[in-house]
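Q: give the three-dimensional model of this entry:
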Amino acid sequence: MNSFANPVLRGFNPDPSILRVGRDFYIATSTFEWFPGVQIHHSRDLVHWRLASRPLSRASQLDMRGNPDSCGVWAPDLTYADGRFWLVYTDVKRYGLTTVNGAHGASMRDFHNYLVVAPNIDGPWSDPVHLNSSGFDPALFHDDDGRCWLLNMLWDHRPDRGRFGGIVLQEIDKETLRLKGERRLIYRGTERGFTEGPHLYKRDGWYHLLVAEGGTGWNHAVVMARSRSIGGPYETHPDGAVLTAAGRQEGAITRAGHGDLVELEDGSPWLAYLCGRPLPGLARCPLGRETAIQPMRWDEDGWLRSVTPGAQPDPNPPLPSLPPCPWPEQPWDGQFAPGPLPDDLQWLRSPDSGRLWSLDARPHWLRLYGRESIKSHFEQALVARRFQHFRFTASTCIDFDPAHFQQNAGLVCYYNSTKFYYLHLTRDTGGRELRIMSAIPGTGAHDSLVASELPAGPIELCAEVDHQWLRFGWRAKGADAWEWAPQRLDVSVLSDEVSLPGYPNFTGAFVAMACQDLSGAGRHADFAWFRYDARDDAPDQSGSATEMRAVESR
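A: Next comes the predicted model:
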């Protein structure tokens, strides 16, 4: 029987919202602090996907300077109605608990929910309309009577209320795109707790509410409830979760939850959901939360159920009954040209990219302007791509002449401002040198010298990742052999599962080019190319950064 390999969107691509318009399928995923905001991928067979749009690309739509790690854009929801695409999303401005004398007090967080619309998936996308700030994970439901409704989870900051207050519903005025009427609490969730990620569907006179529960770690789950009335009351699915890998910290697909349904033209339901792939023998997922998809079924009692036994996620689902539609392979060759950044790359937080990087200042080079520190939440010159494989080599060629120790540039394996390994070129009193700066939860920050008195001119740098381990190398431009740093670094810490207490961790690892100038002079570094070469033991399942190939099971 023919099958394909999950996940279909590899590397950090969480919280999928899936949509079908005719024969075209779209998945929108969260981008958190990475700019531009929201990734929308496009497919015609549910197997092969390509990046179609990053809609939040202007300062008027999104400015995340100052947003803490793992805040920013959460859980976008993509729908289509009245001849246009609708996208709602949360911009999280604060995350954390208030602690008094060691006890948790009010959990004050700031979530702002917005709506943008566009005539086409690649835009132009409108400026945002603020909807509310009562919680996160907004989603739209377009009813068959023409009315439009907003759902979101309700945040309860009071210390004795459990924070996750249930799912609320409120109508949207389709002319003004603003809320009207009063919000209604329609579902409090189950004993799993952490009820979030709502989506609503209508089938055979029933309103079916899908939510994520159990937290976004090992006990994550997709749960459903239904009602004859949109306002409830909602009856919870008799089987409990309709998809979960609860408690399982090993296996091909774990952490399954936060799903969304789509129906093929023949009416068959498929569920897109987030998942994690732990390193073999180690309960850590440096590739982040990824997106998988698998078939479901509607049973005679009107409830949705998984095709797999025990509501388990399927690492190799059967191919859908759709004509295969692979996209032409157009992998980026790692060279830089004038214009926008290649689709593989994003940067942190700031909509003012001109202060961070340029592809025009030096033709066929990427210029990074040294800004704030590698730990900054405001203005970092850091351009990155996702980890998408357990084994890969990333390399670049850097031309950088620092004047002193406050000017640094190089290659970094980065999760957030508290977790990274940074091979950087700087200058001490004796000349240019290479150092490795590390930030690891539980062990603090470290800085070690790996090479000194480097010759003038461009230097090539590389990061070689092999499952749990990372090593850095360097060589003069055009040299044959790499010189390797003596340290073997534990790259598995660049995952959600390793964190400082109280810090959110919901993203994934990136490998990046970076430049800092802590003197404020804006010293720049130029990068001639940036390559990412996968070395997975298993057959490569991504022809480009966003494409998957079908494989035959035997």
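Q: hey, let's count contacts and neighbours off CA atoms from now on
A: Will do.
Q: in the stretch 1-150 of the chain, which spans are strands?
A: Counting by DSSP state E, counting those that start in this stretch, residue ranges of the strands within the stretch 1-150 of the chain are 2-4, 17-21, 24-29, 34-35, 39-43, 50-53, 72-81, 84-94, 99-100, 103-104, 110-118, 129-132, 139-142, 148-156.
Q: one more, for comparison:
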Amino acid sequence: MAVTFTNPILPGFNPDPSICRVGKDYYIATSTFEWYPGVQIHHSTDLVNWRLIRRPLERPEQLDMRGNPDSCGIWAPCLSHAQGRFWLIYTDMKRYEGHFKDGLNYLVSAPSIEGPWSDPVFLNASGFDPSLFHDDDGRHWLLNLKWDYRQAAGPDRFGGIVLQEYDIEAQALTGPIHTIFAGTDMKLTEGPHLYRRDGWYHLLVAEGGTGYGHAVTMARSRSITGPYELHPDNPVLTSRGDEGLALQRAGHADLIDTPAGETWLVHLCGRPLPGTQRSPLGRETALQRARWDDAGWLRLATGGNAPAAELAAPNGAPPRPPAREERHAFDTATLPMAFQWLRTPYPERLFSLTERPGYLRLFGRQSPGSWFEQALVARRRDAFVCAAETTLEFAPEDYQQCAGLIAYYNRFKFHYLAVTRDASGQRVLTILSCADNWPSGDLDFPLASPVVLDEATPLRLGLTMDGASLRFRYAEGTGEWQPIGPTLDAGMLSDEGAGRAHGYFTGTFLGMAAHDISGRGLPADFSAFRYIRSDADAAGNDSLRG
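A: Next comes the predicted model:
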């Protein structure tokens, strides 16, 4: 009986995959948007089981996203290997809405995946989704979408794929800029990658937008600068028009060959909650087996162009399920790999693991949703049924200071179980929600009466998420867990939950936060964080439910 694996291979917010292979080692880079450090790199030796090993953009010289709007920051990195080095191209998007997009494209490199990663080389700012192609003749080429601000809102702002040579020695682009591909009738042409095979240059692009019309199309040419002829059966991969598929939004792909010569395709996907178009886990990464037909065109090995949720594993590699439970005691000097923070390259302003050993100390900074300096440390939600718990010691001085457990998507979408002070000066536990209130950003207070707390007792805070529902709970000291507040909408913590014409691009994060809008920087101490995944995502009973 064949060993199978189930997509996605990178569950939770891991979009825009770029894959490369060095010997028997595979690496996937994915977008991180406003979350710091920038770019997630996972490693595998079998294409099925992956481990997060590095986030290379970790210094102010490489990345500073303070002031970047929601879902800006790191867009669509491209990871490659040539001449004994790893090359990482990325966009730092500074503006998303309106006619203009300010996307700054950079290149860093390293002798190994662990680094050291270089300071960045600025490339251009003509558009986003840059990709570096290393040709067989030793030349190197940069591709990216060219943005056309002159057009009315819509797909015509995607002005085609451009190509320019990159001189590695001079660390500069050189020569003419070629527009090599205008796209198909699906439009919204982005995410380019080039491959050389059997005398052809194969161009792979994403089209149709990153929502439910997303797709992968291809074209090829004998010359790198074109003209490119379209694949006879575009799109090569898509979920559009089939709501019954488990994997929706399929697109933004990359190709890799195994040492045995098999071709596999990694791609972006989303798994909406049943009966909805809301994907609170964000855009994820899936894997499809591909083949080259007799005419030299790429096709899915399963036939057709729909993404498969389950496939035979490469070389029969058995998938290893993630640990059901993760515990973090904050007993090291560095933040556990599971966690990230927002925007700033100066984390010492936000938190410390050494000021009080055994605790993660957050320094209260700007308000929830700040684009500059927000003390929020969180990890991805990567299961439909999951739970999170933390233990907090915090003595607020007034209502402008709060700290607690947060389920966060962006500044307009979060649920926050927070300790603060009420009008009479009592230490209380309350819920602050911003339930998709764009553009007003109005704050909801779904708890009718805040819970009055003991002044000194540590507080345990918890939440359980089951599909589109979220319930908070709390316990004082070693006491029993007590439910607090109503069932909240967890589905709106998603790209599609945006109350606006556009979507966003990230996913739900669960973590710890401290805010002090008085500017006094009052600290909050967290002694532990626990994350539990459920195996009963689709049906059945589970201890997290109920």
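Q: got a TM-score for the pair?
A: The TM-score (TM-score structural alignment, normalised by the length of the second structure) is 0.94; 530 aligned residues with a Cα RMSD of 1.8 Å.
Q: thinking again about what came up before, now render the strands of the stretch 1-150 of the first structure as a markdown table, adding distance to Phe472 of the first structure and mean neighbour count.
A: Putting the strands of the stretch 1-150 of the first structure into a markdown table (distance: least, Cα to Cα, whole Å; neighbours: other Cα atoms under 10 Å) gives the following:
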| stretch | distance to Phe472 of the first structure | mean neighbour count |
| --- | --- | --- |
| strand 2-4 | 34 | 18 |
| strand 17-21 | 37 | 22 |
| strand 24-29 | 31 | 23 |
| strand 34-35 | 25 | 24 |
| strand 39-43 | 30 | 23 |
| strand 50-53 | 30 | 19 |
| strand 72-81 | 31 | 25 |
| strand 84-94 | 34 | 22 |
| strand 99-100 | 40 | 10 |
| strand 103-104 | 41 | 10 |
| strand 110-118 | 39 | 21 |
| strand 129-132 | 45 | 17 |
| strand 139-142 | 43 | 23 |
| strand 148-156 | 43 | 22 |
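Q: which strand or helix spans the aligned residue in the second structure for Glu433 of the first structure?
A: Residue mapping for Glu433 of the first structure onto the second structure gives Val428, with TM-score structural alignment as the criterion. Assigned by DSSP states H and E, Val428 of the second structure belongs to strand 427-435.
Q: I'd like the next helix or strand past that strand.
A: Beyond strand 427-435 of the second structure in the direction of the C-terminus, DSSP H and E gives the next helix or strand as strand 451-452.
Q: if we can go back for a sec, Glu372 of the first structure is nearest to which of the strands of the stretch 1-150 of the first structure?
A: Minimum separation from Glu372 of the first structure across the strands of the stretch 1-150 of the first structure (Cα to Cα) falls at strand 34-35, 16.3 Å.
Q: and the strand holding Val428 of the second structure, how far from the first structure on average?
A: For strand 427-435 of the second structure, the mean distance from the matching residues in the first structure following superposition reads 1.0 Å, by mean Cα distance after the TM-score superposition for the first structure.
Q: hmm, the match of Glu433 of the first structure is touching Leu417, no?
A: No. Contact between Val428 of the second structure and Leu417 fails when scored by Cα atoms under 8 Å: they sit 10.6 Å apart.
Q: out of those two, which sits in the busier spot?
A: Neighbours per residue (other Cα atoms under 10 Å) separate Val428 of the second structure from Leu417, with Leu417 holding more: 27 against 20.
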